[in-house]
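>>> okay, here's the prediction I keep looking at, along with the sequence it came from:
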Amino acid sequence: MINPSDKAAEDPAAPAQVRRGTQSIQRVVALLRELTAHNKKGASSSQLAASTGIDRSTAHRMLQCLVGEDLLAFDNETRRYRFGPLAYDIGFAASERLDLTQLCKPTLARIADDTGDTVFLMVRSGDDAVCADRAVGSYPIKTFVVDVGTRRPLGVGTGNLAILSALPEDVADLILGHNAGRIGAFPGVGLERVRALMVHARKMGYVAMDVVGVQGVRAVGVPVFVGGKPVAALSIAAIAARMTPEREEKLVKILGRESEALGLALDRRVSSDAG
């Protein structure tokens, strides 16, 4: 293991203040890199300090600073750190090299043409999901239930629930704990209802539910997997009278087919970029 402080002394000609600043950055990066390997369960400050060779008090100060900037989150019960909202936003911004929204446009357009309904692309961003795009079908009654750019906690909304339900149970439970307060702020939504819908979604492989806060509208949604992880969701919304059980089943098949094809295309894009 290389102590980050060793690298900071590589240029003895540099001013002392510059060397100290560089050393601090290297230490922060070392902490973040180590946390990446433990983010599923998180890691304590002592654990991160020991694995990076950074003094415990120094590591603690740096980690708390990162929490203050929303790059990390701290769980008071477990005393562990994990990545926070800003880290996921940075990751999402970095993933734009894939031009995810542009790559998904043909898929959304095809679904809208096939069904006549409004189609939404939700993309995970930390404990939330963001509406990255939507496409409008030919049916005269439009259902613009969420605008592009809208951010909601995972668990609120069809696409968001589809992503949450596809995550490992322990990860989903942790996210629900983080989102509990915000979820309760939405009308007709609570943790017990979200958990019940999540159990049903895991069993069925898709989400079908009344749209949150919009009467007379239902939606169906499925997750999109890239590298085996649910990074996005495709969903269709329409007036409830149009969403008979038979039609919902048909829409789920269309979404499932398109989701699988989209996931494979994104996997190939990631592989080609890595190569």
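Received the coordinates, thanks.

>>> for the rest of this, base every contact and every neighbour count on C-alpha atoms.
Will do.

>>> check the secondary structure at E248 for me.
Look at E248: counting by DSSP: H, G, I helix; E, B strand; the rest coil, its state is helix.

>>> the residue nearest the centre of the chain: which element?
Nearest to the mean C-alpha position of the chain, by C-alpha atoms, centre = their mean, lies R124 at 2.5 Å. In this structure, R124 sits in strand 118-125 according to DSSP states H and E.

>>> how far off centre is that strand?
The chain centroid and the centroid of strand 118-125 are separated by 11 Å, computed with C-alpha atoms, centre = their mean, to the nearest Å.

>>> part of a helix, is K7?
Yes. Residue state for K7 (three-state DSSP) corresponds to a helix.

>>> would you mind measuring from G91 to T143?
Noted for G91: a distance of 30 Å to T143, by C-alpha to C-alpha, to the nearest Å.

>>> of the two, who's got more company?
Using other C-alpha atoms under 10 Å, the more surrounded residue of G91 and T143 is T143, with 20 against 13.

>>> list the contacts for that one?
For T143, the contacting residues are D117, T118, V217, A237, A238, I239, taking C-alpha atoms under 8 Å, 6 or more residues apart in numbering as the criterion.

>>> okay, one more to line up with it:
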Amino acid sequence: MSNPIKPNEKTESGLRTVQRALDILYCFTVEEQELTLTEIANKINLAKSTTTRLLATLEQNDFILKDPNTLKYRLGQGLYYLGYIAGKSIKIREIAKPIMERLRDETRETVNLYILDKESRVCIEQCEGLQSIRHLVKIGEKLPLWAGAGGKVLLAYQSEAFQQQIFKQVPSKERLETLQKELPEIRLQQCASSIDEREVGSAAVAAPVFNINHEVTASLSVSGPTNRFTPEIINQLKELVKVNAMEISQKLGYRES
């Protein structure tokens, strides 16, 4: 007679099954939206027979769809529905606030979260710096996209047509030429810096916040008095801000390709 399965073994087996089902769902990407049974089994390093059983269960719950003609699998409408609910419940300010507070404590400078608002940017969340002299902006105040690190980061990721509209707002030819040269570099480095740009005596470093659709409609910035933002400090802040902005992005559902 075979030995009975112990309760903890049942639990472990159940957890393994859940993890394998999740592994199947994560096989699909923007580049690979349809996969064969063999491709899925190879990706998760599992026997085809086990993979087939897991796929059948996922299919019954509308998490996976199988094309009867090509026999390929793709994500189902059940996931779309859950994603829609998740998207509705995700609030960028709630996600960003603890990350911003941690970044503020680490840098001791003011941390701002900006969002794109038509042809401007608006600060929707702020963690004030811990130093006696600090840089602040008003929550809800509309600021330009063509000046300041937080604005330039947002502008760099918009369409060419949108950028052309913003270029009309730049007050001088010299500033426009500088901005046009900067934008491709900002996209390449995924960060921007500014010194005495929008406001004399203030400096900032900013990075893009990506959403689940790989769009940038928000930016995270650290700002303070110009005299504290030396080239060495700016380089350190760039790495810090990029890491924290990416953490916010990932919590919003963003996944790098």
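Great, that's in hand. Please read these numbers as outputs of a predicted model, since none were measured by experiment.

>>> what's the TM-score here?
Structural agreement between the two chains, given as a TM-score (TM-score structural alignment, normalised by the length of the second structure), stands at 0.58; 167 aligned residues with a C-alpha RMSD of 2.4 Å.

>>> the residue nearest to the centre of the first structure matches what in the second structure?
R124 of the first structure is assigned L116 in the second structure as its aligned equivalent, the criterion being TM-score structural alignment.

>>> for the closest residue to that match other than its chain neighbours, give its distance to T230 of the second structure.
Counting by C-alpha to C-alpha, 6 or more residues apart in numbering, the nearest residue to L116 of the second structure once its immediate chain neighbours are dropped is T217, at 5.2 Å. From T217 of the second structure over to T230 of the second structure the distance is 28 Å, taken as C-alpha to C-alpha.

>>> contacts for stretch 192-206 of the first structure, please.
Counting by C-alpha under 8 Å, 6+ apart, 155-156, 161-162, 164-166, 207-208, 220-223, 252 sit against stretch 192-206 of the first structure.

>>> may I see the buried residues of it?
Of the residues in stretch 192-206 of the first structure, those buried by neighbour count under the rule 16 or more other C-alpha atoms under 10 Å are V194, R195, L197, M198, A201, R202, G205, Y206.

>>> what lines up with the fifth one in the second structure?
Structural alignment (TM-score structural alignment) places A201 of the first structure against I186 in the second structure.

>>> quick check: A161 of the second structure vs F167 of the second structure, distance?
With distances defined as C-alpha to C-alpha, the gap from A161 of the second structure to F167 of the second structure amounts to 10 Å.

>>> so those two - more neighbours on which side?
Neighbour count, other C-alpha under 10 Å: between A161 of the second structure and F167, F167 has more, with 18 against 8.

>>> residue contacts, that one?
Residues near F167 of the second structure by C-alpha under 8 Å, 6+ apart: W146, L176.

>>> please redo it, this time with the cut-off set to 10 Å
Residues in contact with F167 of the second structure, defined by C-alpha atoms under 10 Å, 6 or more residues apart in numbering, are L145, W146, K173, R175, L176, E177, L179, Q180.

>>> map the fifth one onto the first structure.
Using TM-score structural alignment as the criterion, the counterpart of L176 of the second structure in the first structure is L191.

>>> over to the first one?
If you follow L145 of the second structure across to the first structure using TM-score structural alignment, you land on L154.

>>> count the residues that sit near E232 of the second structure.
8.

>>> G184 of the first structure versus the aligned residue in the first structure for it, what's the distance?
In the first structure, the residue paired with E232 of the second structure is E246, using TM-score structural alignment. In this structure, E246 of the first structure and G184 of the first structure are separated by 32 Å, where distance is defined by C-alpha to C-alpha.

>>> also F83 of the first structure?
Distance from F83 of the first structure to G184 of the first structure, by C-alpha to C-alpha: 23 Å.

>>> more neighbours: which of these two?
For the pair F83 of the first structure and G184, the greater number of neighbours falls to F83 (22 against 13), based on other C-alpha under 10 Å.

>>> ok, the residue lying closest to that one once chain neighbours are set aside - contacts?
Excluding the flanking residues, the one nearest F83 of the first structure by C-alpha to C-alpha, 6+ apart is L72, at 4.3 Å. By C-alpha under 10 Å, 6+ apart, L72 of the first structure lies in contact with 32, 35, 63-66, 81-88.

>>> quick one: V222 of the first structure is in a strand?
Yes. The assignment for V222 of the first structure by three-state DSSP puts it in a strand.

>>> correct me, but it touches G157?
No. Counting by C-alpha atoms under 10 Å, V222 of the first structure stays clear of G157, with 11.8 Å between them.

>>> pull up the overlap in contacts between those two.
When C-alpha under 10 Å, 6+ apart defines a contact, the residues bordering V222 of the first structure and G157 alike are V207, S235.

>>> for the first structure, what spans make up the helices?
Using DSSP state H, the helices of the first structure run over 4-8, 16-36, 45-52, 56-68, 85-95, 100-115, 158-166, 169-183, 191-204, 245-274.

>>> how far does stretch 16-26 of the first structure sit from its chain's centre?
Centroid separation for stretch 16-26 of the first structure versus its chain: 33 Å, with C-alpha atoms, centre = their mean.

>>> equivalent analysis for stretch 113-125 of the first structure, please.
Between the mean C-alpha position of stretch 113-125 of the first structure and that of its chain there is a distance of 17 Å (C-alpha atoms, centre = their mean).

>>> now stretch 52-60 of the second structure
The chain centroid and the centroid of stretch 52-60 of the second structure are separated by 31 Å, computed with C-alpha atoms, centre = their mean.

>>> which part of the first structure lines up with that stretch?
On the first structure, no counterpart of stretch 52-60 of the second structure exists by TM-score structural alignment.

>>> residues in contact with that stretch?
Outside of stretch 52-60 of the second structure, the residues that reach it under the criterion C-alpha under 10 Å, 6+ apart are 17-18, 20-22, 24-25, 37-38, 40-41, 46, 48-49, 61-66, 73-76, 78.
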